[in-house]
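Student: How does the following fold in three dimensions:
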Amino acid sequence: MPHRGEPRIRVGIGGWTYEPWRSVFYPKGLPQKRELEYASRNLTSLEINGTYYGSQKPESFAKWHAETPDDFVFALKAPRFATNRRALSEAGESIERFFTSGVMELKDKLGPINWQFMPTKKFEPDDFEGFLKLLPKTVGGRSIRHAVEVRHDSFRTPDFIALVREYGVAIIIAADSHYPQIADITAPFVYVRAMGTTEAEDAGYSEKALDTWVDRARQWASGSMPDGLEVVMPKQHAQVSSRDVFLYVISGFKVRNPTAAMAMIERLG
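Tutor: Coordinates of the predicted model:
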């Protein structure tokens, strides 16, 4: 495994508690309290969705840190109270509350924060910049990586790309879904949510699709930009020699998501 600090490609799923995964992803008879232990040893990251709906206890974050391998990383969905509001620039209290709720108990296993917006939220430049100004670069001496998941066509503009690039915030790439895809690279890491698994494929994705996603992940990690994705500003992306990549298999035919993620990890070697 690469040493900490080197670019990593991490592949995972959303959450780890899902009844249909039992006896499919999880071995038959595995106690529910050991599902995180099992998932974190077969995947390299998990996106925690529960933080979107409400606060978790600091003890829970500390427990998740303790139950997972040293090089494991969690991405967190930020609370909807910060993003589902008319004036984003007034979200300061919600953002501060989130970072003091116990999330820092994940310590070095805290990965990027996903700030997800409703499909009806339109791009308003001044207000959105006001929101970006509220996102802390560090908390308790630890650097924080931010990513925004925007789902309205009004964000497909050079002004939005330039704005998030100025603040070093990543645009989450919506893949294989009906949401607008904005694959412009605006930060020193890449965050992808692949939502195209189907029941028809044993591994959720076809062999060709799995190979394509793995190839894209490798290109991103090497600092280049893969072809075949929708971008607003084709000839511009954050210039770096390498990047961390976070790829989560989300939604779609959810039962197959762990299989698809593990297939990608296997291909990555």
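
Student: rest of the way, CA atoms for contacts and neighbours
Tutor: Will do.

Student: name the helices or strands packed onto the helix or strand Arg10 falls within?
Tutor: Per DSSP states H and E, Arg10 falls inside strand 9-14. On a contact count with 3 or more C-alpha pairs under 8 Å, 6 or more residues apart in numbering; DSSP states H and E, strand 9-14 meets strand 45-48, helix 207-222, strand 244-249, helix 257-268.

Student: is it possible to export those to TSV including mean neighbour count and distance to Gly196?
Tutor: Shown next, in TSV, are those (neighbours: other C-alpha atoms under 10 Å; distance: least, C-alpha to C-alpha, whole Å):
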stretch	mean neighbour count	distance to Gly196
strand 45-48	25	17
helix 207-222	18	10
strand 244-249	25	8
helix 257-268	21	9
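
Student: of these, which approaches Ala174 most closely?
Tutor: Evaluated with C-alpha to C-alpha, these place strand 244-249 nearest to Ala174, the distance being 10.3 Å.

Student: for the closest one, the distance to its chain's centre please.
Tutor: In this view, strand 244-249 has its centroid 6 Å away from the chain centroid, taken as C-alpha atoms, centre = their mean, to the nearest Å.

Student: what's it in contact with?
Tutor: Contacts to strand 244-249, defined as C-alpha atoms under 8 Å, 6 or more residues apart in numbering, come from residues 7-14, 45-47, 188-195, 197, 217, 220-221, 257-258, 260-261.

Student: what's the answer for stretch 59-78, then?
Tutor: Residues lying outside stretch 59-78 but in contact with it, judged by C-alpha under 8 Å, 6+ apart, are 4, 36-37, 40-41, 44-52, 98, 102-116.

Student: how about this one, so we can line them up?
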Amino acid sequence: MDDLPHPESASAPPPKSRTSPAKRPRAGIVAQPPDDETVALAAALSPNIRLGTSSWGYPGWQGLVWVGRHGESNLSRQALSVYAQHPLFRAVSIDRGFYQRLTASQYERYAQQVPADFRFTIKAPSLVTDALVRSEDGRGRQTNEAFLDPRLAIQEFIEPVLQGLGEKAGALVFQLSPLPLQMLDRMPAQLDRLHALLGALPSLRERSPDAVVAVEVRDPEWLTPDFVAILKQHGARYCLGLHPKLPPIDHQLPLLRAMWPGPLVCRWNLHRLHGPFGYEDAQKRYGEYDTLMDPDPDTRAVLAKVIHATAQAGHAAYVTVSNHAEGSAPRSVKALAQALVDEAQAAAAAAPSQEA
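Tutor: Next comes the predicted model:
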């Protein structure tokens, strides 16, 4: 694509089929047999591409991911192994750890439910990523003295993830919540905090070779050359956040170019039509999360170009999609997979004319 480098395609064997006969966990949840189109899309994707959803326990996904109706609580506890049988799902985002830290044994239970080639995107707890201590309604009550504390980040996030998930850890994401105005006015100090945090983190390679640290933000004030320099210095990645609080994806491409080359981490969180504070509106509108109510083909097409360029360069692409992106995360993932296949075909067709 014009907005990213075009390295030569690295030859790679086609991915093995990830389909298998439906298995019945003790909860009685059975995988929805994939249709031929889904199987073909999965087989056509580069093994470097890991698509998935934000969490998995949604009753409305019946007929998309599993057979029949199941309660949300039952699904959240028991359905991960069924989710991981879906041919297109080679990753998932564990979001609950943002609200309450998870233990190594909890992460280990997740790891035991998925195949060896599956990878997790994991959000760091808000204990270290939110500058404010918040009430249950989300309002900031007081300054969080533990914000970006390196010791707590390692103790409460990095170590439990590595101990529990091991080689199945993918993207370890520090999602930095919106800063209060007095901190936005002092961004050099916040960049110093981030620099200290990233510099203190241990290397992930020996314990989880595919794992990367990524930083996602909610304030565009972070998106500066100094921010990029800090990430590059410490080998961290920018998490491409598709959220109305940030510029649209095409406006974030210069930052991705500045970070090139390397793995891609992306979280498609919320459709722009809902605005920066639109989660409640999205929840009400999308209901069961079984329909693409607000398709966003423009975002999907640009994202497909970025993913394709990353995979062609031989780097991993960890991309997870929320129900709030278009209305139904499983359907969004399938549509994105189709966009990726289309992009690959278009690139292959254009290659001879470029050489000429």
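
Student: about what we covered before: can I get the helices and strands packed on strand 9-14 of structure 1 in JSON lines including distance to Ala170 of structure 1?
Tutor: Below are the helices and strands packed on strand 9-14 of structure 1 laid out as JSON lines (distance: least, C-alpha to C-alpha, whole Å):
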{"stretch": "strand 45-48", "distance to Ala170 of structure 1": "16"}
{"stretch": "helix 207-222", "distance to Ala170 of structure 1": "13"}
{"stretch": "strand 244-249", "distance to Ala170 of structure 1": "11"}
{"stretch": "helix 257-268", "distance to Ala170 of structure 1": "22"}
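
Student: Can you tell me which of these is nearest to Gly29 of structure 1?
Tutor: Judged by C-alpha to C-alpha, the one of the helices and strands packed on strand 9-14 of structure 1 that comes nearest to Gly29 of structure 1 is helix 257-268, at 17.9 Å.

Student: Show me what the closest one packs onto, helices and strands only.
Tutor: strand 9-14, helix 207-222, strand 244-249.

Student: Need the contact partners of the first one.
Tutor: Strand 9-14 of structure 1 is touched from outside by 43-49, 217-218, 221, 244-250, 257-258, 261-262, 264-265, with contacts defined as C-alpha under 8 Å, 6+ apart.

Student: Okay, now stretch 111-124 of structure 2: how far is its last residue from its first?
Tutor: 17 Å (C-alpha to C-alpha, to the nearest Å).

Student: Quick check: closest non-adjacent residue to the aligned partner of Gln85 of structure 2 in structure 1.
Tutor: Gln85 of structure 2 maps onto Arg41 in structure 1 when the alignment is built from TM-score structural alignment. Nearest non-adjacent residue to Arg41 of structure 1, counting by C-alpha to C-alpha, 6 or more residues apart in numbering: Pro69, 7.1 Å away.

Student: So what's the residue count around that neighbour?
Tutor: 14 (other C-alpha atoms under 10 Å).

Student: Which stretches in structure 1 count as strands?
Tutor: 9-14, 45-48, 73-77, 110-116, 138-139, 142-143, 146-149, 170-171, 173-175, 189-194, 244-249 (DSSP state E).

Student: distance of the most centrally placed residue in structure 1 from Phe246 of structure 1?
Tutor: Using C-alpha atoms, centre = their mean, the residue of structure 1 that lies closest to the mean C-alpha position is Tyr191, 5.0 Å off. Distance, Tyr191 of structure 1 to Phe246 of structure 1, by C-alpha to C-alpha: 5 Å.

Student: again with Phe117 of structure 1
Tutor: According to C-alpha to C-alpha, Phe117 of structure 1 stands 19 Å off from Phe246 of structure 1.

Student: ok, now Asn84 of structure 1?
Tutor: In this view, Asn84 of structure 1 and Phe246 of structure 1 are 24 Å apart by C-alpha to C-alpha.

Student: residues near the aligned partner of Ser60 of structure 1 in structure 2, how many?
Tutor: Taking TM-score structural alignment for the superposition, Ser60 of structure 1 sits opposite Gln106 in structure 2. Other residues lying near Gln106 of structure 2 total 14 when counted by other C-alpha under 10 Å.

Student: repeat for the one 10 residues further on
Tutor: By the measure other C-alpha under 10 Å, the count of residues near Ala116 of structure 2 is 10.

Student: now swap in the one 4 residues further on and tell me
Tutor: In terms of burial, Phe120 of structure 2 registers 27 neighbours under the definition other C-alpha under 10 Å.

Student: can you check Gly29 of structure 1 too?
Tutor: If we define neighbours as other C-alpha under 10 Å, then Gly29 of structure 1 has 8 of them.

Student: excluding its backbone neighbours, what's nearest it?
Tutor: If the residues on either side of it in the chain are set aside, Gly29 of structure 1 comes closest to Ser23, at 7.5 Å by C-alpha to C-alpha, 6+ apart.

Student: The equivalent of His178 of structure 1 over in structure 2 and Asp149 of structure 2, how far apart?
Tutor: In structure 2, the position corresponding to His178 of structure 1 is occupied by Lys245, as judged by TM-score structural alignment. Distance of Lys245 of structure 2 to Asp149 of structure 2, computed by C-alpha to C-alpha: 25 Å.
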